[in-house]
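Colleague: only geometry, no sequence info:
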């Protein structure tokens, strides 16, 4: 069975939106994630209607805008930022918004305050998402300094505010490995991010975004195993390639490398299914 792949714009962050969509079309990948942290449509004033038309012309769907940053540090300013991004996502035809927690040492509240803030943010976001018909994709990050490392904490907070209808998890294979959390929650997952690490000299606690490459046979963090476990648990959503390494970003023509990664993961999946 073909895996349901998606491309995050990080596969070619220096290419224009049009070139990124053309890459997805050329590879036969029907789903993309656009970003608001790269030079492009959301930051350069391009209308969401133009983005929607270009995606339609390329024959791809926009599965998410990545991302509302520091979402769990809720404030009137964050709420206004969220409302603007929700409006853009709805108008461009995106299905969801990725929600990234605060990930630095400047935000270190006590445990009760941290979890209360998470619930407050989810409660503030839920009516916006419901009104727009969007999903909020909560992405715990595995780094030790992150304010939300655990998928279990995210699920418990979503349930506490009775908002399972509008929130799902992002299972990021890199962050899952770094966090060391064994639970997968495939039934609560709305999107999977995949990237590989191939440098054996980097211990898990030292892994950072620049180590994240396209998944291939040298991968050290068991992307294939994670994908298969999620699928076995019932996950049927997109598997989105999200590398951050400079070696990927610098590719003048990313198609061969991306195509090879897609082929590798599909081949390994076929072996498991045989």
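Modeller: It's in. The model shown is predicted, which means the values in this text are computed figures rather than measured ones.
Colleague: From now on I want contacts and neighbour counts done on CA atoms only, so please keep to that.
Modeller: OK.
Colleague: how much space between residue 260 and residue 14?
Modeller: Applying C-alpha to C-alpha, to the nearest Å, the value for residue 260 to residue 14 is 20 Å.
Colleague: Which one's more surrounded, those two?
Modeller: Of the pair residue 260 and residue 14, residue 14 is the one with more neighbours under other C-alpha atoms under 10 Å, namely 17 against 14.
Colleague: Just say helix, strand or coil for that one.
Modeller: coil (DSSP: H, G, I helix; E, B strand; the rest coil).
Colleague: Check it against this one:
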């Protein structure tokens, strides 16, 4: 059984709940970690709180902020300057609220015509560009491969290789159960090719099936 101290709740499970109520909800469940998001209704990561107020809430309820989810389209060179600006904002916010990591989501677009070689090179380029920012801030970058067919980064193996190629030990991988289910990585592939120490976070997501 997983120790409760290792379990975190992502705010997406109750997106319309006010942030303080979410903190209380987490505490009432006997948990002490959360993930924040920048894609919820209203578009504000910390609602209308100041960073100082949010740190007080964290202290009040004994809740640690693990990540902000997410920096989108991180591996698209065409918008890399804008992505770096957004990352700097997320890093500054993370530092001000005691957040440990920022989730990096790849470009997920059916109109992405890049070859697999181009995508890998652009993924590595992005990680090399972000590396000094994560290193200087002391934060982690968590790559989250998405299993969708159109996604530019579907495999945790490819993500691991991109991290290795970047040369920056500031990255980990988010292994999502839903995206694993629909993605290309089989148990044997992972067993034979993946270093488990690259996993920074596991997302336990629901997968529907037709089994009675």
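Modeller: Noted; the coordinates are in hand. Everything quoted here is computed from the prediction, not taken from an experiment.
Colleague: Which residue ranges of the stretch 51-200 of structure 1 form helices?
Modeller: According to DSSP state H, counting those that start in this stretch, the stretch 51-200 of structure 1 carries its helices in the segments 76-92, 111-132, 151-160, 173-179.
Colleague: Mean per-residue distance, the shortest one versus structure 2.
Modeller: What it means is helix 173-179 of structure 1. Its matched residues in structure 2 lie on average 0.6 Å from helix 173-179 of structure 1 after superposition (mean C-alpha distance after the TM-score superposition for structure 1).
Colleague: Which residue range of structure 2 does that helix align onto?
Modeller: Using TM-score structural alignment, helix 173-179 of structure 1 lines up with residues 177-183 of structure 2.
Colleague: List the contacts of stretch 95-112 of structure 1.
Modeller: Residues from elsewhere that reach stretch 95-112 of structure 1, judged by C-alpha atoms under 8 Å, 6 or more residues apart in numbering: 62-73, 86, 89, 114, 133-141, 143, 145-148, 170.
Colleague: Out of the residues you listed, name the ones that lie in strands.
Modeller: 62, 63, 64, 65, 66, 67, 68, 135, 136, 137, 138, 170 (DSSP state E).
Colleague: picking up where we left off before, can you redo the helices of the stretch 51-200 of structure 1 as a markdown table with mean neighbour count and distance to residue 246 of structure 1?
Modeller: A markdown table is the format used below for the helices of the stretch 51-200 of structure 1 (neighbours: other C-alpha atoms under 10 Å; distance: least, C-alpha to C-alpha, whole Å):
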| stretch | mean neighbour count | distance to residue 246 of structure 1 |
| --- | --- | --- |
| helix 76-92 | 17 | 28 |
| helix 111-132 | 17 | 32 |
| helix 151-160 | 18 | 28 |
| helix 173-179 | 23 | 16 |
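Colleague: Can you add distance to residue 185 of structure 1 and give those helices back as CSV?
Modeller: Converted to CSV, those look like this (distance: least, C-alpha to C-alpha, whole Å):
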stretch, distance to residue 185 of structure 1
helix 76-92, 25
helix 111-132, 19
helix 151-160, 8
helix 173-179, 11
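Colleague: Looking at these, which is nearest to residue 57 of structure 1?
Modeller: Closest approach to residue 57 of structure 1 among the helices of the stretch 51-200 of structure 1 is made by helix 76-92 (13.0 Å; C-alpha to C-alpha).
Colleague: so how much does that closest one differ from structure 2 once superposed?
Modeller: Compared with structure 2 after the fit, helix 76-92 of structure 1 shows a mean deviation of 0.8 Å (mean C-alpha distance after the TM-score superposition for structure 1).
Colleague: Strand 61-68 and that helix, what's the angle between them?
Modeller: 170 degrees (axes from the mean of the first three to the mean of the last three C-alpha atoms, to 10 degrees).
Colleague: quick one: helix 76-92 of structure 1 to helix 111-132, angle?
Modeller: Counting by the same axes, to 10 degrees, helix 76-92 of structure 1 points 30 degrees away from the direction of helix 111-132.
Colleague: equivalent range in structure 2 for helix 76-92 of structure 1?
Modeller: So helix 76-92 of structure 1 is aligned with residues 81-97, judged by TM-score structural alignment.
Colleague: One more: stretch 143-150 of structure 1?
Modeller: The alignment of stretch 143-150 of structure 1 onto structure 2 (TM-score structural alignment) covers residues 148-155.
Colleague: Would you mind listing the buried residues in the matching stretch?
Modeller: By neighbour count with 16 or more other C-alpha atoms under 10 Å, stretch 148-155 of structure 2 contains the buried residues 148, 151, 152, 153, 154, 155.
Colleague: What's the separation between the residue nearest the centre of structure 1 and residue 21 of structure 1?
Modeller: Geometric centre of structure 1, nearest residue: residue 193, 5.1 Å, by C-alpha atoms, centre = their mean. From residue 193 of structure 1 across to residue 21 of structure 1, the span is 18 Å (C-alpha to C-alpha).
Colleague: Kindly give a single PyMOL line that selects the buried subset of the contacts of stretch 95-112 of structure 1.
Modeller: Of the contacts of stretch 95-112 of structure 1, the buried ones can be selected in PyMOL as follows, counting by 16+ other C-alpha under 10 Å:
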select buried, resi 62+63+64+65+66+67+68+69+70+71+72+73+86+89+114+134+135+136+137+138+139+140+141+143+146+147+148+170
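Colleague: What is the end-to-end distance of stretch 7-16 of structure 2?
Modeller: Using C-alpha to C-alpha, one end of stretch 7-16 of structure 2 lies 21 Å from the other.
Colleague: for stretch 229-246 of structure 1, same thing?
Modeller: For stretch 229-246 of structure 1, the first-to-last residue distance is 29 Å (C-alpha to C-alpha).
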